[in-house]
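# sequence first, then the predicted structure, then my questions.
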Amino acid sequence: MIEIQLAVPEELTLVLQAKQASLAAEVSMAAAVKLYELGKLSAGAAAELAGIPKPLFLGRLADYGAPNFDLTEEELQEDLKNA
């Protein structure tokens, strides 16, 4: 696994009211959602990037304003088969 280091100004953590661990999880989730939305990652791969189970990832997409079922019928059947 590759680890990415991100410098975040301390003022920003205060504005976001986030601790280091929760900020890391939030950034990972936001990146996963955006990459999924752009079609760069499958739902399963995006969930893995976010560090959460796929059903939870799909359930949280609406929290980020992303469509949670932007799949073709074939993709949906494949996802259900692999769940």
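Everything's here; your move. Numbering: from 1, shown residues only.

# CA only for contacts and neighbour counts going forward, please
Will do.

# element containing the most far-flung residue of the chain relative to its centre, please.
The outermost residue of the chain relative to its centre, with distances by Cα atoms, centre = their mean, is E11 at 24.2 Å. Under the criterion of DSSP states H and E, E11 resides in helix 10-16.

# in addition, the following structure is provided for comparison:
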Amino acid sequence: MKTLTLNIPDELDLNSRDVALLVSTRLYELGKLSLGQAADVAGLSKRAFAELLGSYDVSIFNFPASDLSRDVSNA
């Protein structure tokens, strides 16, 4: 795993855990990380990360709406 150093303005009042949660949640939402990978980046268990997603308005069901439409027409 890579290590990244960021300079974040003091006014944002974010610590490294906050940034890890923001990054992992967004990368999961974009489909760049699996649930397990995102949980690892955040330093959480899969279950804890899945429960946290709601507070960031991210669905645990990480599928585009087009997949749902296609699934419905195939059913």
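Yep, that arrived. No experiment lies behind these values; they were computed from the predicted model shown.

# which strands and helices sit next to the helix holding E11 of structure 1?
With contacts defined as 3 or more Cα pairs under 8 Å, 6 or more residues apart in numbering; DSSP states H and E, helix 10-16 of structure 1 has no helix or strand neighbours.

# and that helix, which residues are buried?
Within helix 10-16 of structure 1, not a single residue qualifies as buried, counting by 16 or more other Cα atoms under 10 Å.

# show me how far the next helix or strand after that helix is from its chain's centre.
Counting by DSSP H and E, the element after helix 10-16 of structure 1 in chain order, helix or strand, is helix 20-37. The chain centre lies 5 Å from the centre of helix 20-37 of structure 1; the measure is Cα atoms, centre = their mean, to the nearest Å.

# which residues are contacting helix 20-37 of structure 1?
Residues outside helix 20-37 of structure 1 that contact it (Cα atoms under 8 Å, 6 or more residues apart in numbering): 13, 41-43, 46-47, 49-51, 61, 64, 66-67.

# what do you get for stretch 39-52 of structure 1?
Applying Cα under 8 Å, 6+ apart, the external contacts of stretch 39-52 of structure 1 come out as A25, S28, M29, A31, A32, V33, L35, Y36, P53, K54, F57, L58.

# turn the buried ones among those residues into a named PyMOL selection, would you?
A single PyMOL command selects the buried members of these (16+ other Cα under 10 Å):
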select buried, resi 28+29+32+33+35+36+54+57+58
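
# format the contacts of stretch 39-52 of structure 1 as JSON lines; extra columns: distance to E75 of structure 1.
Listed next are the contacts of stretch 39-52 of structure 1 as JSON lines, based on distance: Cα to Cα, whole Å:
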{"residue": "A25", "distance to E75 of structure 1": "27"}
{"residue": "S28", "distance to E75 of structure 1": "24"}
{"residue": "M29", "distance to E75 of structure 1": "22"}
{"residue": "A31", "distance to E75 of structure 1": "22"}
{"residue": "A32", "distance to E75 of structure 1": "18"}
{"residue": "V33", "distance to E75 of structure 1": "17"}
{"residue": "L35", "distance to E75 of structure 1": "17"}
{"residue": "Y36", "distance to E75 of structure 1": "13"}
{"residue": "P53", "distance to E75 of structure 1": "18"}
{"residue": "K54", "distance to E75 of structure 1": "14"}
{"residue": "F57", "distance to E75 of structure 1": "16"}
{"residue": "L58", "distance to E75 of structure 1": "14"}
